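In: Test case, fold it:
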Amino acid sequence: MSTDHDIDRLQEKLATAREEIGKRIVGQHEVLEGLLVCILADGNALLESNPGLGKTTMVRTIAEVTDLQFSRVQNTPDLMPSDITGTEIIRETETGREFVFEKGPIFANVVLADEINRATPKTQAALLEAMQEKQVTAAGETYQLPKPFFVLATQNPIDQSGTYPLPEAQTDRFMLKLLLDYPEYDEEQEIVDMFTGDRPQVPVDQALTRAEIQEIQQLVREVPIADDLRDRAIQLVRRTREAEEIEFGASPRASMALVLTAKARAFLQGRTHVASEDIEALAPAVLRHRIILDFRTEREGRTADDVIESLIE
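Out: Presented below is the predicted three-dimensional model:
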């Protein structure tokens, strides 16, 4: 059982980690908070943005500050499942030739699956087992992935050419869907100065170890949530199944994600209990990729976020 001293120590380390990440990443506070919440809640995140907004830098920086092994997969239409999971190769040994499993880039703590919707559905499915079961099966053998394990997938807006929409079963595996927007003018000035000046890339210090992240993941589950707040989260998810603007609502997995990420956000902000603001802040990210809008609602120009906002109110 963790003591109050342990909790305070880990919350202080988390605050330091956020400061370190902020040295290199300008703005994007909501997205960064969402990514950290996902790691603390032991979930996966889907990040939607146009190219060139610093997604790789952001994830690489988080990995550096938290001592997590980082790998990146660039998804393309010709990418094969074995390019992600690994493949068996023939290796010469003293006793002759034997098959050896060569691990793919999925064997890391933080895997950035860049432009996931440019890969074919078969390759997208190769990530499913890893995301849900934290393991990979290849040539009849099952291999456990390192702990902690976290997939951050990025996708281009759906209407871009050359994209394959993610199937509902896969989008449901992502705990949060985060939207990355263009920076403000003064933020863009700071970014340009930072990366075009004479100083090298800003160094960051490691603030958390892998063992501490796993300890926090356990503590997050112990954060108390009042029954009325838990019920409010469940009712919000259930409302997506009844709203006339929504054709398909969210599954119970969304209810679990909303409660767990609310606990993670409370812990990240240095609190020892969940507040209603945690549920309201995270509801759009938990639900926006889990609902399918009615045709008339889309024709009116309303987005999933607009509908979720009206459900919260």
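In: When you work out contacts or count neighbours from here on, use the C-alpha atoms and nothing else.
Out: Fine.
In: Going by neighbour count, list what's buried in stretch 230-243.
Out: Within stretch 230-243, the residues that qualify as buried are R230, R232, A233, I234, L236, V237, R238, R239, T240, R241, A243, counting by 16 or more other Cα atoms under 10 Å.
In: Need the residues you listed in a markdown table (columns: secondary structure and distance to A41).
Out: Output for those, formatted as a markdown table (DSSP: H, G, I helix; E, B strand; the rest coil; distance: Cα to Cα, whole Å):
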| residue | secondary structure | distance to A41 |
| --- | --- | --- |
| R230 | helix | 16 |
| R232 | helix | 20 |
| A233 | helix | 16 |
| I234 | helix | 18 |
| L236 | helix | 20 |
| V237 | helix | 19 |
| R238 | helix | 22 |
| R239 | helix | 24 |
| T240 | helix | 23 |
| R241 | helix | 25 |
| A243 | coil | 28 |
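In: Make TSV out of the residues you listed and add distance to Q135.
Out: Formatted as TSV, these follow (distance: Cα to Cα, whole Å):
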residue	distance to Q135
R230	31
R232	34
A233	30
I234	30
L236	32
V237	29
R238	31
R239	34
T240	32
R241	32
A243	37
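In: Neighbours of the nearest residue to M58 once chain neighbours are set aside, how many?
Out: Setting aside the residues directly before and after it, M58 is nearest to I25 in space (Cα to Cα, 6 or more residues apart in numbering), at 6.5 Å. If you count neighbours by other Cα atoms under 10 Å, I25 ends up with 22.
In: Please give the structure of this sequence too, so both can be compared:
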Amino acid sequence: MSQSVMPSNSLGPESALSDDDVAAVDRLGKAHDRLREELGRVIVGQRDTIDLLLVCLFARRHALLMGVPGLAKTLLVSKLAETMSLKFSRIQFTPDLMPMDITGTDILQDNGEGRREFEFAHGPVFANIILADEINRAPPKTQAAMLEAMQEQRITVVGKGFDLPPPFMVLATQNPVEQEGTYPLPEAQLDRFMALIELDYPSEEEEIAIARTTTGSRLPSLEHLMTGEEIIAHQDLVRRIPVPEHIYVEAAQLVRKTRPAGGTAPDWLLPLVSWGAGPRAVQDLILGAKARAALDGSYMVRSEDVRSVALPVLTHRIITTFAAQAEGLSASDIIGRLLDETQ
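Out: This is a model prediction of the structure:
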């Protein structure tokens, strides 16, 4: 019988890890290093972005990538799917994209017996990793169809339900809302994404390396390092990572400080934020911290795990006021100050 490796008197609802789970965490930590090394063969830089994508994947959550065109978002996501032997599908969102273009629809087909019957043609959402490219260029009805699939992992077409294959992850890219032809995602829909991952321009050295890597011969094929079954097993493992009780308190208190109503926010924040993060943010902080701990080979969640995911988890859930914009303060600036005050 497996024995626990640590006392559980200070932990939350989870029990301490068994010996089998400890060995599984060790394997996941080693796999994390191999994944970063393999992706580094074709992706220059973006180490933090890769780590956050893996956190979202193993937390069984979705991510929103923000950045100007040309930062290799599509290449990064497709190569991530390649290293994990997963089916990858890219959906280019445009103003004329309809919900059925995503989910699929019934098509009238000849059944070979002289009769015609409706047959369901699966849409591109039937994959393991979906790249929803420029999701804010599609009209709200189409955005809602995609976000419903994310939430339920199931779609309904003409009254019939279809389950989407596990593991299932949506990585949506979003252009800055200042660009022409965009439809900003409503706050309730943004909340469905665990993390907002912001990509910046590469450094000069990285840009030279990108040019050298991508203008020569074909990009190398990457090694398949993990199967879908192994990913699902790792996702289940992440849920079992123990969390000390004080970590739950820290996560809840951090989220509550973002809310101007209720008397939990510091005085300096009140004129800067019109709406704070909701309860789902606490859930995602804990899940993200669990995934971060497991990927780092740690057997329980630490405060630094929560802090490492706090910025991408909370930034897109904060609505700033005109006063904050006038001062040049973004949501990430406000979250950063809250984290500095809680060190």
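In: residues in structure 2 aligned with stretch 7-23 of structure 1?
Out: Using TM-score structural alignment, stretch 7-23 of structure 1 lines up with residues 25-41 of structure 2.
In: Could you give the separation of that stretch from the chain centroid?
Out: How far stretch 25-41 of structure 2 lies from its chain's middle: 18 Å, per Cα atoms, centre = their mean, to the nearest Å.
In: contact partners of it?
Out: With Cα atoms under 8 Å, 6 or more residues apart in numbering as the test, stretch 25-41 of structure 2 has contacts from 47, 50-51, 76, 79-80, 83, 220, 222-223, 225, 234, 237, 294-299.
In: Buried ones in that stretch, by neighbour count?
Out: Neighbour-count burial for stretch 25-41 of structure 2, counted by 16+ other Cα under 10 Å, picks out V25, D26, L28, G29, H32, L35, R36, E38, L39.
In: Among those residues, which are located in helices?
Out: Secondary structure from DSSP state H places V25, D26, L28, G29, H32, L35, R36, E38, L39 of the buried residues of stretch 25-41 of structure 2 in helices.
In: quick one: the fifth one and E82 of structure 2, what's the gap?
Out: Computed with Cα to Cα, to the nearest Å, the distance linking H32 of structure 2 and E82 of structure 2 is 15 Å.
In: The last one now?
Out: In this structure, L39 of structure 2 and E82 of structure 2 are separated by 10 Å, where distance is defined by Cα to Cα.
In: Mind listing the shared neighbours of the two?
Out: Common neighbours of L39 of structure 2 and E82, using Cα under 8 Å, 6+ apart, are L222.
In: D67 of structure 1: neighbour count?
Out: 18.
In: Quick one: map it onto structure 2.
Out: Per TM-score structural alignment, D67 of structure 1 is aligned with S85.
In: the strands in the stretch 101-250 of structure 1, which residues?
Out: Taking DSSP state E, counting those that start in this stretch, the strands of the stretch 101-250 of structure 1 run over residues 110-114, 135-138, 141-144, 150-155, 176-179, 246-248.
In: export those to TSV and tack on distance to L258 of structure 1 and mean neighbour count?
Out: As requested, the strands of the stretch 101-250 of structure 1 are exported to TSV (distance: least, Cα to Cα, whole Å; neighbours: other Cα atoms under 10 Å):
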stretch	distance to L258 of structure 1	mean neighbour count
strand 110-114	22	25
strand 135-138	24	17
strand 141-144	27	12
strand 150-155	18	25
strand 176-179	9	24
strand 246-248	18	18
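In: Out of the ones you listed, flag the one nearest E280 of structure 1.
Out: strand 176-179 (13.6 Å; Cα to Cα).
In: Tell me which residue lies nearest the centroid of structure 1.
Out: Residue closest to the mean C-alpha point of structure 1, counted by Cα atoms, centre = their mean, is A45 at 1.9 Å.
In: circling back to that earlier point, inside helices: which ones of the contacts of stretch 25-41 of structure 2?
Out: Among the contacts of stretch 25-41 of structure 2, DSSP H puts R47, I50, D51, L76, K79, L80, T83, H234, L237, A294, L295 in helices.
In: CSV for those residues, including distance to E178 of structure 2 and neighbour count?
Out: Shown next, in CSV, are those (distance: Cα to Cα, whole Å; neighbours: other Cα atoms under 10 Å):
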residue, distance to E178 of structure 2, neighbour count
R47, 27, 13
I50, 26, 19
D51, 28, 17
L76, 24, 20
K79, 29, 19
L80, 29, 23
T83, 34, 19
H234, 39, 24
L237, 41, 21
A294, 38, 31
L295, 36, 25
